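Participant: Below: sequence and its predicted model.
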Amino acid sequence: MELVGVPTPAGGTVSCRTWPGQTRPFVLVHGLASNARLWDEVADELSAAGHPVWAVDLPGHGATELPPTGVDTASAARAVTAVIQAHLLAGAVVAGQSWGGNVAVRLTADRPELVGALALVDGGWIDLPADFGTWDECAEALRPADLHGLRADDLRDRLRQSHPDWSDRAVEATVASLRELPDGTVERRLPIPAHLAIVRDMWDHPPGPWLARITAPTLLLPAIPQDHARAERTRRRVAAAADLLLDNTIREYADSDHDLHAQRPRELATDLLGLARR
């Protein structure tokens, strides 16, 4: 793995984690308040199969600084576009997880010539007005928790207890979404106002219009929760998104975490390799 910086149209630099390969490239996009390291175990498998991989730290996330003008889904999509154009990755399989799925949808709709196939990993169909009655209700539900005084080691312990099937690499990658301070506590890399600004942008711009413009083969990979009501709600959302897509396949992950790339990286990589072969 190598770290590469890519200039963006906004004037900043996007940090990418890259793996070597000679065949069709993959571009991997993380979710809100996450980072590119969550893709490491998936990327290892893709690279071992011969594919170059670029995992992008979106603006304000991971090793990429937050630009002065902030970030939204469209500007995040433009940052990923800059990576694809700068390194001649047109025709790549673009995979986005959670909000990163919405970013990948926007990119694919706006620049279809750059994307050979699209994978939506428990995201890309996130439609907040369909899930909440009002913006205030949405903002209250999705506002990040206060982390004041939380120690990094305590966070690691919580993650290991709540996700016993995650590897140590996945746990450390999740901790890396935060900044560890010299006293052992953590703070957010993405400040809460910026986080809520992205959520507001998602509220204002649900992905339906962009899904309807996509012609690339699209693989939808929902994490289906154990709770029956939530599972059926997820299936309805995914089916509605699939109905808008010209070429779609749904592959459910039963009884799974939202962070499929952390919980089931090898299985996810196998599905992505199958999409690349199409």
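Facilitator: Perfect, thanks for sending it. Numbers count the residues shown, from 1 in each chain.
Participant: Every contact and neighbour count from this point should use C-alpha atoms.
Facilitator: Fine.
Participant: in stretch 92-105, what's buried?
Facilitator: Using 16 or more other C-alpha atoms under 10 Å as the test for burial, stretch 92-105 gives 92-105.
Participant: Which ones among those residues map onto strands?
Facilitator: Under the assignment DSSP state E, the buried residues of stretch 92-105 contribute 92-97 to strands.
Participant: Just send those back as a markdown table, with distance to Ser177 too.
Facilitator: A markdown table is the format used below for these (distance: C-alpha to C-alpha, whole Å):
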| residue | distance to Ser177 |
| --- | --- |
| Ala92 | 26 |
| Val93 | 24 |
| Val94 | 21 |
| Ala95 | 19 |
| Gly96 | 17 |
| Gln97 | 15 |
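Participant: Second structure follows, compare the two:
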Amino acid sequence: MVLVHGGEHSADCWDLTVDELRRLEPNLPVLAVDLPGHGATPGDLTSVSIADCVRSAVQQIENAGLREVIVVGHSLAGLTVPGIVAALGRSRVREMILAASCLPVQGEAIVDTLVGPLAWYVRRTVRRKKLPVTTPDLLSTLIFCNGMTREQRRFTLSRIHAEATTLIAEPVDRRDLSDDVPRTWILTLRDHALFRRTQLRSIAALGGVHTLIPVDTCHDLMISEPRLLAEILIERCRLRSRA
């Protein structure tokens, strides 16, 4: 199980879910990657590209010795995960899972597709050119944490990191992504960052998914519902193992 974080997050956003995965399925190898400029992975947030993120994640997977994987991406990881899947290939990727993600249509950028309060903030930050940005705590609470407990909100805000505007403004190229890899989408129904209709447009931009799993929670479901998310991911693993 490979977990890829979204924008303004790093691998540690998955900590609660990883704990649940290890409790429920101790023998399942789990790798939460840090993309360039986040956590333990060095990188220049003024110039990082989608290709840089893909190369870094693939190298971490190789270093971990993982041969067959399910790749899970959250939010902005919708830019990176298709490239990771394409690089590893159908022989190694058993399933691609995207949770509360945003994918522009082929050839467009994230900044072209967002709506709502997050869209206003993202477009404002892109005008700052290549400077990394960090969402203020008040806005982070609004778009990431609605419905969370106080402890969960505190956990989330302690793990907000600067993000590269270069990724938000870069057009995507998914021409190498195979249609043979099964695709699952976890749809967050109370998401204030990516509304349901925004996610459905992203699914259409991807070309559809094979499985849609609605979850009644906010954007950062790996923090608000770690047990439920772990159960979903383990079930996907078991399904692919039986297949």
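Facilitator: Now that the structure is in, tell me what you want to look at. Nothing here was measured: the structure is a model prediction, and the numbers come from that model.
Participant: Grab the most central residue of structure 2 for me.
Facilitator: By C-alpha atoms, centre = their mean, the mean C-alpha position of structure 2 lies nearest to His74, the distance being 2.0 Å.
Participant: Mind telling me what that residue corresponds to in structure 1?
Facilitator: Using TM-score structural alignment, the partner of His74 of structure 2 in structure 1 is Gln97.
Participant: thinking that match is in contact with Ile126, fair?
Facilitator: No - between Gln97 of structure 1 and Ile126 there is no contact under C-alpha atoms under 8 Å: 10.7 Å.
Participant: Could you tell me which residues make contact with Arg22 of structure 2?
Facilitator: Counting by C-alpha atoms under 8 Å, 6 or more residues apart in numbering, Arg22 of structure 2 touches Leu28.
Participant: Can you give me every residue that contacts the aligned partner of Ile223 of structure 2 in structure 1?
Facilitator: Structural alignment (TM-score structural alignment) places Ile223 of structure 2 against Ala262 in structure 1. Residues near Ala262 of structure 1 by C-alpha under 8 Å, 6+ apart: 38-39, 41, 166-167, 170.
Participant: And His30 of structure 1, by the same measure?
Facilitator: Per C-alpha under 8 Å, 6+ apart, neighbours of His30 of structure 1: 36, 38-39, 55-58, 96-101.
Participant: Pick the one among the residues you listed closest to Leu142 of structure 1.
Facilitator: Nearest to Leu142 of structure 1 among those: Trp99, at 12.7 Å, using C-alpha to C-alpha.
Participant: got the contact list for that closest one?
Facilitator: By C-alpha under 8 Å, 6+ apart, Trp99 of structure 1 lies in contact with 30-32, 123-124, 126.
Participant: hey, where'd the strands end up in the stretch 101-250 of structure 1?
Facilitator: 115-121, 178-180, 186-188, 218-221, 223-224, 248-250 (DSSP state E, counting those that start in this stretch).
Participant: any chance of these in TSV, plus mean neighbour count?
Facilitator: Shown next, in TSV, are those (neighbours: other C-alpha atoms under 10 Å):
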stretch	mean neighbour count
strand 115-121	26
strand 178-180	18
strand 186-188	19
strand 218-221	24
strand 223-224	22
strand 248-250	15
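Participant: gap between the match of His74 of structure 2 and Trp135 of structure 1?
Facilitator: 23 Å (C-alpha to C-alpha, to the nearest Å).
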